[in-house]
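In: for reference, the sequence and a predicted model appear below.
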Amino acid sequence: MAFSLSTHPFLGAPSSVRLSSLRPSDLHNLPCRTLQVGPHRHKLQIQAVGNTFGNYFRVTTYGESHGGGVGCVIDGCPPRIPLSESDIQFELDRRRPGQSRVTTLRKETDTCQIYSGIAEGKIFVDTSLQGMTTGSPIMVKVPNTNQRGDDYNEMSEKYRPSHADATYDFKYGVRSVQGGGRSSARETIGRVAAGAVAKKILKHFSGTEVLAYASQVHKVVLPQDCVDHEGLTLDQIESNIVRCPNPEYAEQMIDAIDAVRVKGDSVGGVVMCIVRNVPRGLGSPVFDKLEAELAKAAMSLPASKGCEFGSGFAGTFMTGSEHNDEFFIDEHGRIRTRTNRSGGIQGGISNGEVIEMRVAFKPTPTIARKQITVTRNKQAAELIFRGRQDPCVVPRAVPVVEAMVALVLVDQVMAHYAQCQIFPLNPALQEPLGVAKT
């Protein structure tokens, strides 16, 4: 029988063509032997996954580091939210490469364009609707303008240690060599663009604010009591190139990055993220706990290797009486906790306190030092990368972590509203969504 990739159901073909109906001998005749199934495997379904995030506020990112551009499609954005390219550009500029010596030297303007989902033009009788979201999918694109594909010629055969080069080949049998393709941190542009929209919705709806900062670079660790999470501002975070709100520790972090940068090496670190004015009740018991959703978002980021909330692993050194957050009634009659070792989440559900989470990032695997590796044809080799790379991902990871947290929270707000807010509330215990707390 004749085969065409476009006729197979895992690429969106009509259901009349089923892989399970093919004879094993037919499967062996697929081009490049792309699919082989044992004789007793009667049903096989393959679905392309991994590029879409969220359930109600859904974001699909697209593009590659050295392709024509990168971006996202946002589905589920509420209508009548004021949104402009400048709203998104502000966040993209924070993530943009080439802004300081502690980031990659790649120069990109990262100028965004919104192609759909915004009301514009002179067709509206009510001009106040112009510049508002329409409820239809929002497409955002950022062109790539500073590709240097020749930097990656050596990587077409040699695998970078601890990079996705080898595992992409193991999984797909083919990969995009230039810039790492989808494994490049440039993919996060789409996340940051969508996160800018999510942040605006959260701020508009409930006054919720998401902030992140560098809390550790290599062995330089910022003590948590050095930062007032109630009074922390974006200006404090953006006051230096490493995005640490404490000037003294910021200088030490910059020195730590400089020390390895000049040697062609790299270091990792930790990003602290806080969320203020969080609606109570976000999250669900058991499998869909708020920590689980946030952890998935954080661990989907390039180079992330760990995530913790509140006291995190340090809580294992405490007793229950030391760790428990005692309740009290504040001056507004609201139930609060005196401490916040739970990190704003109890039983997988937000309690209204500040959410505190930390995300650990490994050292950048692409370095300009000699490394021992192997080639695609299984020969021993040496590799020295001669292109551009981040000596530490932490400074540019800050806005990306914020974006992913915002995406989770918008999705959770929508889920909570659908399940618990469309019916009459128990006013003694439940608070209506959309009311900013003071």
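Out: Now that the structure is in, tell me what you want to look at.
In: from here on, contacts and neighbour counts on C-alpha atoms
Out: OK.
In: tell me the helix or strand right after the host helix or strand of Asp87.
Out: Assigned by DSSP states H and E, Asp87 belongs to helix 85-95. Following helix 85-95 in sequence order, the next helix or strand is strand 113-116 (DSSP H and E).
In: who's in contact with that next one?
Out: With contacts defined as Cα atoms under 8 Å, 6 or more residues apart in numbering, strand 113-116 is touched by 85, 136-142.
In: cutoff 6 Å now
Out: Residues external to strand 113-116 that are found in contact with it (Cα atoms under 6 Å, 6 or more residues apart in numbering): 138-141.
In: okay, buried residues for it please.
Out: The neighbour-count check on strand 113-116 (16 or more other Cα atoms under 10 Å) flags 113-114, 116 as buried.
In: stretch 300-314 too?
Out: 301-304, 307-311.
In: need the max-distance pair from the residues you listed.
Out: Pro302 and Ser311 (24.3 Å; Cα to Cα).
In: check it against this one:
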Amino acid sequence: MNTFGKIFRLTSFGESHGRGIGGIIDGCPAGLQLDIDLIQKDLSRRRPGQSKITTQRKEPDQVEFLSGVFEGKTQGTPIAFAIWNKDQHSNDYNELKDVFRPSHADYTYMQKYGTRDHRGGGRSSARETIARVVAGAIAKQMLVKAGVSIQAFVSRVGEVELNKPYTELDLSRTEDNMVRCPDAETAEKMIARIEAASKDRDTVGGVITCVAKGVPAGWGEPVFNKLHADLGFAMLGINAVKGFEYGSGFEGTKLSGSQHNDVFINTDKGIRTKTNNSGGIQGGISNGEDIYFKVAFKPIATLLKEQHTVDKNSNEITITPKGRHDPCVLPRAVPIVEAMAALVFADHFLLSKLNSI
């Protein structure tokens, strides 16, 4: 279960405190001119130590391509890549070797495998998402050829919420601040909320909103691989994610059908919808409107304060974890959400080519 996708496929490998993280991308068409700087840019948006509100683990996260790329172009063959770990502090986890940390994967991994890598969570660590970001950055470059762009941003941290629809925001301002919120005033409040959690040696969760523009009508499948279902599957596979909604989402349940229906209209750009409560997807297939969705992230489970738990022998104990951890995952998760969305759209783009002669 380490492979994602049907045609454009990523298989990832590696652990948080192992030698490195990497992946193999299969199904990427030949002849795509890769901009390595853009791939590295997305990795830098995800890497630790980038600001005062993220973990201070220092990793350059420099990608090294091992196969599938020649003279800057994809060859249609498997693309193998690796990112080597440089700044592991594995000793920080020695006291947790036999401990089941609250809300972590320690207990469930032990129940499933009978063994686990306690250093930084091993395979369950969010550091695995590096491979997704690399693959997603390549998928983004392929999607640009199809006129598709993807932009995610932080829309809520704890109780601090950006109460504006994305259509009223300048999404190009997302990278103007360390929390990756396109509204400067709200961003300051979000940063203050994260700093308050960090000062209290606690953590805070929130929501990331993602918008995909330029997806043409006709991508997706009508039954088991509905476009929104695949997006939900992708997002719920990201560490710390607890919820996914697209279009009007749960708020849409408060409306009547006559209020919620997206009426079709004829425009100089062809058939469009007057509103977009459907979130750009109807019957599991894109309708040509913007696709937008929200992803809910829980507060990170690792707290640098005293907690009660049990060890593998069922002894009740108290722990105070050490290490370098994010007080809030959201700023670094923005490129991960974009990457997983790109993988889904790349797959459905290629699948759409199979549905017609």
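Out: Great, that's in hand. This structure is a prediction, so every number in the text was calculated from the model and none was measured.
In: how alike are these chains, TM-score-wise?
Out: For these two chains in superposition, a TM-score of 0.98 is obtained (TM-score structural alignment, normalised by the length of structure 2); 357 aligned residues with a Cα RMSD of 1.0 Å.
In: rewinding a little: tabulate the buried residues of strand 113-116 of structure 1 (JSON lines), appending distance to Ala397 of structure 1.
Out: Converted to JSON lines, those look like this (distance: Cα to Cα, whole Å):
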{"residue": "Gln113", "distance to Ala397 of structure 1": "22"}
{"residue": "Ile114", "distance to Ala397 of structure 1": "23"}
{"residue": "Ser116", "distance to Ala397 of structure 1": "27"}
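In: out of those residues, who's nearest Ala164 of structure 1?
Out: The closest of the buried residues of strand 113-116 of structure 1 to Ala164 of structure 1 turns out to be Gln113 (Cα to Cα; 29.5 Å).
In: picking up where we left off before, tell me, the helix holding Asp87 of structure 1 lands on which residues of structure 2?
Out: Helix 85-95 of structure 1 corresponds to residues 36-46 of structure 2 when matched by TM-score structural alignment.
In: quick one: buried ones out of the contacts of strand 113-116 of structure 1?
Out: Neighbour counting by 16+ other Cα under 10 Å classes 138-141 among the contacts of strand 113-116 of structure 1 as buried.
In: now intersect the residues you listed with the strands, please.
Out: Among those, DSSP state E puts 138-141 in strands.
In: and the helix holding Asp87 of structure 1 against structure 2, how far off on average?
Out: Between helix 85-95 of structure 1 and the aligned residues of structure 2, the post-superposition mean distance stands at 1.4 Å (mean Cα distance after the TM-score superposition for structure 1).
In: other residues contacting that helix?
Out: 193, 196, 396.
In: please name the residues that touch the counterpart of Val260 of structure 1 in structure 2.
Out: In structure 2, Val260 of structure 1 lines up with Ala197, judged by TM-score structural alignment. Residues near Ala197 of structure 2 by Cα under 6 Å, 6+ apart: Thr203.
In: let's see 10 Å
Out: 53, 158, 191, 203-204, 327-328 (Cα atoms under 10 Å, 6 or more residues apart in numbering).
In: quick check: the gap between the aligned partner of Thr316 of structure 1 in structure 2 and Ala346 of structure 2.
Out: Here Thr316 of structure 1 is matched to Thr253 in structure 2, going by TM-score structural alignment. To Ala346 of structure 2, Thr253 of structure 2 is 30 Å away according to Cα to Cα, to the nearest Å.
In: ditto for Leu10 of structure 2
Out: 12 Å.
In: any residues in contact with both of these two?
Out: Jointly contacting Leu10 of structure 2 and Ala346 under the rule Cα under 10 Å, 6+ apart are 28, 136.
In: before we move on, back to that, closest to Thr337 of structure 1 among the contacts of strand 113-116 of structure 1?
Out: So of those, ranked by how close each gets to Thr337 of structure 1 (Cα to Cα), first place is Ile138, at 39.4 Å.
In: equivalent range in structure 2 for stretch 390-398 of structure 1?
Out: With TM-score structural alignment as the criterion, stretch 390-398 of structure 1 aligns to 326-334.
In: all set now, cheers.
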